[in-house]
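Peer 1: Need a 3D model of the following:
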Amino acid sequence: LNEQRRIVAKLDRLFARSRCAREELGRVSGLVQRYKQAVLAAAFHGDLTADWRAENIASTWATIPLSEACLSITDGDHQAPPKVEKGIPFITISAINDGKLNLSKATRFVSKSYFESRSPQRKPAKGDILFSVTGSIGIPVLVDTCELFTFQRHIGILKVNKNLTLEKYLLYILGSEQIKRQGLDVATGTAQLTIPLGGLRNFQIPLPTLEEQKEIVKRVEKLFKVIDIIEQEHQKASKLLDRLEKATLSKAFRGELVPQDPNDEPAAVLLERIQAERQTQPKRKAKSTRKPKAN
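Peer 2: Sure, this is the predicted structure:
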């Protein structure tokens, strides 16, 4: 019994420390997102490349509507398309809600003839940007595949004007807090927010030269890579913490967690004493399981 008490006390102390570690690790995901938004804020206020502008002759930044940075801005199908068993994937927001295009999440398909009947502005191509406009609003995703697919009206599609804007520059700015605030300002609805296309086209974005856009993208991606490594280490630490707790329990119940005390009552003596106490107790009569006879 004394050793049991020492084991429990030791486990309580160790698990209290692991709970603190788990709470600290739980803060990392939120901090990672804050760091990324801080990087984007610095990028699109011009602070991230201030030293670059000092060394390079660059024109001043302009602020333009999003529609001027794109050849077209529209959305997906407003009516449910006719389904086929196999064909071209038809995606919903679930295929982009983690910030990357995942066509494997398509739950339905359309025929190629249906796809071909869509207007060119609604046919995704590599380099286009998808942007969620209903429900989980404000998620930008770069189309990084040549595979054919189509999508519902909850997703907007931006055909980038490459003479003015780099695809990745526009992608990163659409993921910034300043764009999210503009989206919330123009969104309609209560149960399900919707950014109207007119509001989306009128988003105001900062526009430096193409050369500075390239520098901004390079620096943002370099910093994001460091932040992503922190996130990966956080995930590894969380898994190691789970393994540590299991290993601690295994060690405890192998008798290796706390030192044994030779003055403690040996387990064999304890078991003999328990057996002797049971034998001295009066035996209880077993309840009869027989049913009474019917009269």
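Peer 1: hey, let's count contacts and neighbours off CA atoms from now on
Peer 2: Will do.
Peer 1: Show me the helices in this structure, by range?
Peer 2: Under the criterion DSSP state H, the chain contains helices at 2-26, 28-44, 50-55, 112-116, 167-174, 177-186, 197-201, 210-252, 267-280.
Peer 1: Figure out which of those is closest to residue 136.
Peer 2: Nearest to residue 136 among these is helix 177-186; the distance by Cα to Cα comes to 11.1 Å.
Peer 1: Remind me what the closest one packs against, helices and strands.
Peer 2: helix 28-44, helix 197-201 (3 or more Cα pairs under 8 Å, 6 or more residues apart in numbering; DSSP states H and E).
Peer 1: buried residues in the longest one?
Peer 2: Applying a neighbour-count criterion of 16 or more other Cα atoms under 10 Å, the buried positions in helix 28-44 are 32, 36, 37, 39, 40, 41, 42, 43, 44.
Peer 1: Report all helices and strands that that helix contacts.
Peer 2: helix 167-174, helix 177-186, helix 210-252.
Peer 1: redo that, cut-off 10 Å
Peer 2: In terms of contacts (3 or more Cα pairs under 10 Å, 6 or more residues apart in numbering; DSSP states H and E), helix 28-44 is packed against helix 167-174, helix 177-186, strand 204-207, helix 210-252.
Peer 1: Dump those to CSV, plus distance to residue 130 and mean neighbour count.
Peer 2: Conversion of these to CSV gives the following (distance: least, Cα to Cα, whole Å; neighbours: other Cα atoms under 10 Å):
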stretch, distance to residue 130, mean neighbour count
helix 167-174, 9, 21
helix 177-186, 14, 16
strand 204-207, 17, 18
helix 210-252, 18, 15
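Peer 1: here's the other one to compare against:
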Amino acid sequence: MNKIPKGWEKYYLSDCFNAISIKNKIKTKDYLPQGKFPIIDQGQDFISGYSNDENLLIKVKKPIIIFGDHTRCFKFINFDFIAGADGIKILEPKDNFNEKLFYYFCQILDFPNKGYSRHFQYLKKAIINFPKNLSEQKAIVDKLDDSFAKIENAITNLINAKENLKLYKQSVLKSAFNGDLLPNTSPTHWEVKKLGEICEINPKTEILLLNESDEVSFIPMASVEAETNIFTESKSKFSKVKKGYTKFRDNDILFAKITPCMENGKICIVNNLKFGIGFGSTEFHVIRPNKNTLSKYIYYFVSQISFRQMAQIYMTGAVGQRRVPSKILENFEIPLPPLSEQNLIVAEINRRFAIVDKTLNLIDKSIQNAKNLKQSILKKAFSGELRSEI
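Peer 2: You can find the predicted model right below:
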């Protein structure tokens, strides 16, 4: 962007728009899940709730850009709205700047990683190359709109493919526990057991003789991915975690008991823990299968969406702090084949999931490549490289 194309000008961004700080705000406690008017708040999507209060409504005469100072995010909107949290600003491009092209430029701004109070100041000082001719601005917008529509359509198709693969994984689990995943297994001789009969729920974990300064495995809730059986282990001093945290050992299953982590599927089998033991969030239930039950078999069972939906029904506590009681896990019935068949079933689930997960990884890479392509096209647009294509 060092060389300015012919017919273009260099501007400070502050010369291109009028900034309006929003004074009428609605408190978070008054957000509704549905309503007449969207509430604009901080975040990627900006719409954080709804209200029916017309007295707080901000009328939009023409398309505007919303800027979240805290999150460094932009949104191009042309609908009336109500303002939410602090740090939301309206950016109204001046008459000689196409609103949509101005918005597109904002997508390639590289904010410094500093306190959010400086984001708007940086925005005002940023330099933009812009064609002076409004018709050329409109032509670039049309080209970007067309390119981005195709990219977004491709991304939507990829996301739909991901969802279909996730549904397939759930159908595999349903077949496994119905007894029809493998042709040579039959559920007629399976037992039906309560989970508490074949597993210890929140068992006592014997701690070896450790020194206060020893580093031990620590797993907070944020370190467990949803629906992947992947966790990231950190290390902490034994003296800091020996009290007030959940204790577990290798091959235990950690099951998030609090909303929304439980519904999202934050569940994992822990292994390769230092000293064979670990410590983590108190919001985990620990499930420890007995010697005749495979951890992976139990993990797959409790990973089913149907299991989590049932557990959700029996959650107790206040909104936002609802938890699955341990008794619900203990009394939940599970079909249990002999250990040899558990091994066969788990092996088949592993085989099918490995193929699906490989495909999901390819889809994720394709989605990221599509997003990178959008950024590449935007940079071309504001260096003048799209002019030859218009």
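Peer 1: CSV please, covering the helices and strands packed on helix 28-44 of structure 1 and showing distance to residue 161 of structure 1.
Peer 2: As requested, those are arranged in CSV below (distance: least, Cα to Cα, whole Å):
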stretch, distance to residue 161 of structure 1
helix 167-174, 9
helix 177-186, 19
strand 204-207, 12
helix 210-252, 12
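Peer 1: Between these, which one is closest to residue 198 of structure 1.
Peer 2: helix 177-186 (9.2 Å).
Peer 1: got JSON lines for the helices of structure 1, with distance to residue 157 of structure 1 too?
Peer 2: Converted to JSON lines, the helices of structure 1 look like this (distance: least, Cα to Cα, whole Å):
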{"stretch": "helix 2-26", "distance to residue 157 of structure 1": "35"}
{"stretch": "helix 28-44", "distance to residue 157 of structure 1": "22"}
{"stretch": "helix 50-55", "distance to residue 157 of structure 1": "32"}
{"stretch": "helix 112-116", "distance to residue 157 of structure 1": "15"}
{"stretch": "helix 167-174", "distance to residue 157 of structure 1": "12"}
{"stretch": "helix 177-186", "distance to residue 157 of structure 1": "15"}
{"stretch": "helix 197-201", "distance to residue 157 of structure 1": "10"}
{"stretch": "helix 210-252", "distance to residue 157 of structure 1": "21"}
{"stretch": "helix 267-280", "distance to residue 157 of structure 1": "72"}
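Peer 1: Let's check: the centremost residue of structure 1 is which one?
Peer 2: Nearest to the mean C-alpha position of structure 1, by Cα atoms, centre = their mean, lies residue 98 at 5.6 Å.
Peer 1: Quick check, that one in contact with residue 139.
Peer 2: Yes: at 8.2 Å, residue 98 of structure 1 counts as touching residue 139 under the criterion of Cα atoms under 10 Å.
Peer 1: residue in structure 2 matching residue 16 of structure 1?
Peer 2: Matched by TM-score structural alignment, residue 16 of structure 1 corresponds to residue 149 in structure 2.
Peer 1: and its match, what does it touch?
Peer 2: Shown in contact with residue 149 of structure 2 (Cα atoms under 10 Å, 6 or more residues apart in numbering): 143, 155.
Peer 1: do you know how far it is from residue 378 of structure 2?
Peer 2: According to Cα to Cα, to the nearest Å, residue 149 of structure 2 stands 14 Å off from residue 378 of structure 2.
Peer 1: next one: residue 21 of structure 2
Peer 2: Distance, residue 21 of structure 2 to residue 378 of structure 2, by Cα to Cα: 28 Å.
Peer 1: Could you do residue 77 of structure 2 as well?
Peer 2: Note on residue 77 of structure 2: its distance to residue 378 of structure 2, by Cα to Cα, is 19 Å.
Peer 1: and which of the buried residues of helix 28-44 of structure 1 is nearest residue 243 of structure 1?
Peer 2: Using Cα to Cα, these come closest to residue 243 of structure 1 at residue 32, 24.1 Å.
Peer 1: Under the alignment, what does the closest one map to in structure 2?
Peer 2: Using TM-score structural alignment, residue 32 of structure 1 sits opposite residue 165 in structure 2.
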